[in-house]
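> attaching a predicted model along with its sequence, questions to come.
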Amino acid sequence: MPDRRVSLEAWLTRQWQQVGLYTALTWPLHALMKALVAWRRVLYRRGALRATALPVPVVVVGNRIAGGAGKTPTTLALLEHLKAQGWHPGLLTRGHGGTASRSPDALVLDANSAPGLNAGITGDEPWLLWQRTGVPVAVCAQRARGGRALLARHPELDVLVCDDGLQHLALARDLEIVVFDERGAGNGCLLPAGPLREPLSSPSGARDGQPPLVLYNAERATTALPGHLAQRQLRQPLPWARWREGGTDGHNALTLAPSDTHAETTWAAAGIAQPERFFRALQALGHRFQPLPLPDHAELEPLPWPPEARHVILTEKDAVKLSPEALARHSPHTQVWVCPLDFSPEPAFWQALDARLAPHHPGRKRTT
């Protein structure tokens, strides 16, 4: 039976991509939201509400629209790029879906604390980013508080990346990265009449007033905003146990052959904002399966697939939540696979990013 939450999200997504009866009925709410968003920005601009500045540069990655548009793969690519450029980055995140997000105190995820934590505590996205990059992470709804805690624990950090913090104006930022996917701005309306969290033309929140860097997680630009393109490619599924140990390099590794997948014995589960995108990419790789769409950040306890499943294919975001104990108990004969995602912004994006960050550390090496 389809999950009702998934069905409602799919219905809303369709309504937000068009101007119709739903738009007309909810337009007053769009107007109200637009006024509230504008007034909030005025309060910050006039100093009635204050943004906290941290002692190192802050890069914020976020969406103008609701739902995932590619923030996590963008953040992952950004952290790896900063490390390659000689920076020592840290990550700030709310940790949506994890128990730590409900605490006013910051939780620091690093090599020392990781043995006592898991994705259920930190949230799936922070745990995935930590596992893939090894970058210290602070989980806290108040990002500035998380930043202070992270810098106190790791004074070597010289840049902080804030994941999904575009509308969190309480944290001062030096650079904003706005990610769009093929949905663009939808019908152009604000929630709940449309997908926008704030107007497409919202002023920059960067301290120097420079406009955000716009990245399109799509084959072409999907709004009128100038920006850069990113390519994404799903790899063939790797064994979950190998992936869990840090083995994301698919070269010369065992992968699940498309000829071994069949709709009668194979399930693909996706608890992400757009499950259908994962399913289409998996089909493009030649796999046949029963799609199992789950709500974004859905837990995997109990396991949502039948115990007789021969193969189960997961996204990386879901794989971090899978418990070996639950798998052994519920599906001991099921082989679980994970599809790593390669996400590559075009070189011009990195050049623009490096140029914007260079004034903060003029001695840093830059790409050519």
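Ah, there it is.

> make it CA atoms for all contacts and neighbour counts henceforth
OK.

> center of this protein, which residue is that?
In the chain, the C-alpha nearest the mean C-alpha coordinate belongs to residue 72, at 2.5 Å (Cα atoms, centre = their mean).

> tell me the secondary structure at that residue.
Three-state call for residue 72 (DSSP: H, G, I helix; E, B strand; the rest coil): helix.

> for the closest residue to it other than its chain neighbours, give its distance to residue 187.
In this structure, residue 72 finds its nearest non-sequential neighbour in residue 125, 7.0 Å apart by Cα to Cα, 6 or more residues apart in numbering. Summarising the geometry, the distance separating residue 125 from residue 187, computed by Cα to Cα, to the nearest Å, is 28 Å.

> can you check residue 238 too?
Relative to residue 187, residue 238 is positioned 38 Å away (criterion: Cα to Cα).

> now the residue nearest to residue 72: how far from residue 270?
To residue 270, residue 125 is 14 Å away according to Cα to Cα.

> hmm, back to that, neighbour-wise, which of residue 238 and residue 187 wins?
The residue with more neighbours, out of residue 238 and residue 187, is residue 238; 25 against 18, by other Cα atoms under 10 Å.

> my read: the residue nearest to the centre of the chain touches residue 124, true?
No - using Cα atoms under 8 Å as the test, residue 72 is too far from residue 124 to be in contact (10.5 Å).

> can you give me every residue that contacts the residue nearest to residue 72?
When contacts are counted by Cα atoms under 8 Å, 6 or more residues apart in numbering, residue 125 touches 72, 95-96, 119, 317.

> ok, and here's another one to check against it:
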Amino acid sequence: MNAPAKPHTHGPHYWFDEGSPVPLHARVLAALYGGMTGLRRGLYERKLLRRSHPGVPVIVVGNLIAGGAGKTPLTVALVERLRSEGWTPGVASRGYGRDGDDPLWVEADTPVAKSGDEPLLVARQTGARVRVDRNRAAAARALVGEGCDVVVCDDGLQHYRLARDVEIEVIDGRRRYGNGLLLPAGPLREPTWRGAQCDFRVVNSGGNAAPETGFGEWPMRLVCDRALPLAGGRPRALESFAGHRVHAVAGIGDPERFFAMLRALDIAVVPHAFPDHHRYRASDFEFGSRLPVLMTEKDAVKCAEFVDPSHYSVPVRAELTEAFWISLLDRLDGRSQTAGAVT
């Protein structure tokens, strides 16, 4: 089996390489960034900037580091569990990387260039109402107007304009907070203490194994067991690729997480890492060898125009302990009666 590739972090090497020196200019810019974000956060805390609440419970899913940590699988799991408990959830998202800024309802057949990859993936997997808007507070109000009685905000931890009832921080169990510094000296959007303010801290293992968790953290496993042919046809058991070489494609915040999940199943991975939210072209798949191509669902929604029978999407599902769901639902029930207040 091929040796594991070096993790592709889509950031400077010193973000996640312990002991690597951080350039002075990056530290200076990080101090300026921290001052500006801290000022903005303080204005909202002192109510000098107004937050908007849609009148129904709001669950915000987010992370502190730049790049992916597993927010979208958790968002899908939240929608499905809430629906099974009798709620009518809707999803608000910025729609990062899409063309234009006009608010948009995302349906299963919405062009990915208009919706963004993550909102389209959520809409296809859940069938829930999904609204993309740079103003997440406006998106939440639109969802309530469509009959949603709980709003799940995908990647909205730093969008303070939207008042929230429950905050969930998603932590990459492998990378954690990197060097612990703010952008651009490190990967952090906010200081690490911000995570302690969240109602729940969920640690993503990045694979079928349970992650190591600390005090006050909840484990989340991303389980993958199928490969779906993008050209149509019957699903294939992912374990059927064990012992064989495949091209693995990932344009997510941490591509190595996907590659490691496949290697854990004894699949010989030829890794191809692309930037997060990469827009694929047919030439991106000219690898020089005819091997099966396995890619994340987030990548697959952008490749419909040039797939062939050798291309597969690997869906993942987030699994959390029943204790987590009980705690979340209790918190949600306790706040549903007071969610109409505007702060």
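Nice, I can see it. What you see is a predicted model, and the numbers here were worked out from it, not measured in a lab.

> report the TM-score for the pair.
Overall, the chain-to-chain superposition scores 0.86 on the TM-score scale (TM-score structural alignment, normalised by the length of structure 2); 324 aligned residues with a Cα RMSD of 2.5 Å.

> max pairwise distance over the contacts of residue 125 of structure 1: which two?
In the contacts of residue 125 of structure 1, the most distant members under the criterion Cα to Cα are 72 and 119, with 14.9 Å between them.

> what does the residue nearest to the centre of structure 1 correspond to in structure 2?
Under the alignment (TM-score structural alignment), residue 72 of structure 1 maps onto residue 72 of structure 2.

> likewise for residue 212 of structure 1?
Looking across to structure 2 (by TM-score structural alignment), residue 212 of structure 1 lines up with residue 199.

> for that match, which non-adjacent residue is spatially closest?
residue 167 (5.3 Å).

> quickly find the element holding the one you found.
strand 166-172 (DSSP states H and E).

> the residue nearest to residue 199 of structure 2 maps to what in structure 1?
Counting by TM-score structural alignment, the partner of residue 167 of structure 2 is residue 176.

> what's the distance between that match and residue 210 of structure 1?
9 Å.

> of those two, who's got more company?
residue 176 (24 against 14).

> just checking, that one touches residue 166?
Yes - Residue 176 of structure 1 is in contact with residue 166 according to Cα under 8 Å; the separation is 7.2 Å.

> residues that sit against both of those two, list them.
Applying Cα under 8 Å, 6+ apart, one finds that residue 176 of structure 1 and residue 166 are jointly contacted by 60-62.

> in a markdown table, list those residues along with distance to residue 349 of structure 1, secondary structure and neighbour count.
Rendered in a markdown table, the data for those read as follows (distance: Cα to Cα, whole Å; DSSP: H, G, I helix; E, B strand; the rest coil; neighbours: other Cα atoms under 10 Å):
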| residue | distance to residue 349 of structure 1 | secondary structure | neighbour count |
| --- | --- | --- | --- |
| 60 | 15 | strand | 27 |
| 61 | 14 | strand | 25 |
| 62 | 16 | strand | 26 |
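
> which one of those residues sits closest to residue 357 of structure 1?
Here the nearest of these to residue 357 of structure 1, counting by Cα to Cα, is residue 60; it sits at 12.5 Å.

> so what's that closest one up against?
Shown here is residue 60 of structure 1, whose contacts under the criterion Cα under 8 Å, 6+ apart are 161-166, 173, 175-177.

> looking at those residues, which are in helices?
The helices in this structure, assigned by DSSP state H, contain none of the contacts of residue 60 of structure 1.

> pull out the buried residues from these.
Neighbour counting by 16 or more other Cα atoms under 10 Å classes 161-166, 173, 175-177 among those as buried.

> residue ranges for the strands of the stretch 151-300 of structure 1, please.
Listed from the start of the chain, the stretch 151-300 of structure 1 has strands (DSSP state E, counting those that start in this stretch) covering 159-163, 175-180, 213-216, 228-234, 238-239, 266-270, 290-293.

> quick one: map residue 232 of structure 1 onto structure 2.
With TM-score structural alignment as the criterion, residue 232 of structure 1 pairs with residue 222.

> do a quick rundown of the helices in the stretch 201-343 of structure 2.
All helices of the stretch 201-343 of structure 2, identified by DSSP state H, counting those that start in this stretch, fall at 255-263, 297-300, 322-335.

> mind listing what's buried in the longest one?
Residues of helix 322-335 of structure 2 classed as buried by neighbour count (16+ other Cα under 10 Å): 324, 328, 332, 335.
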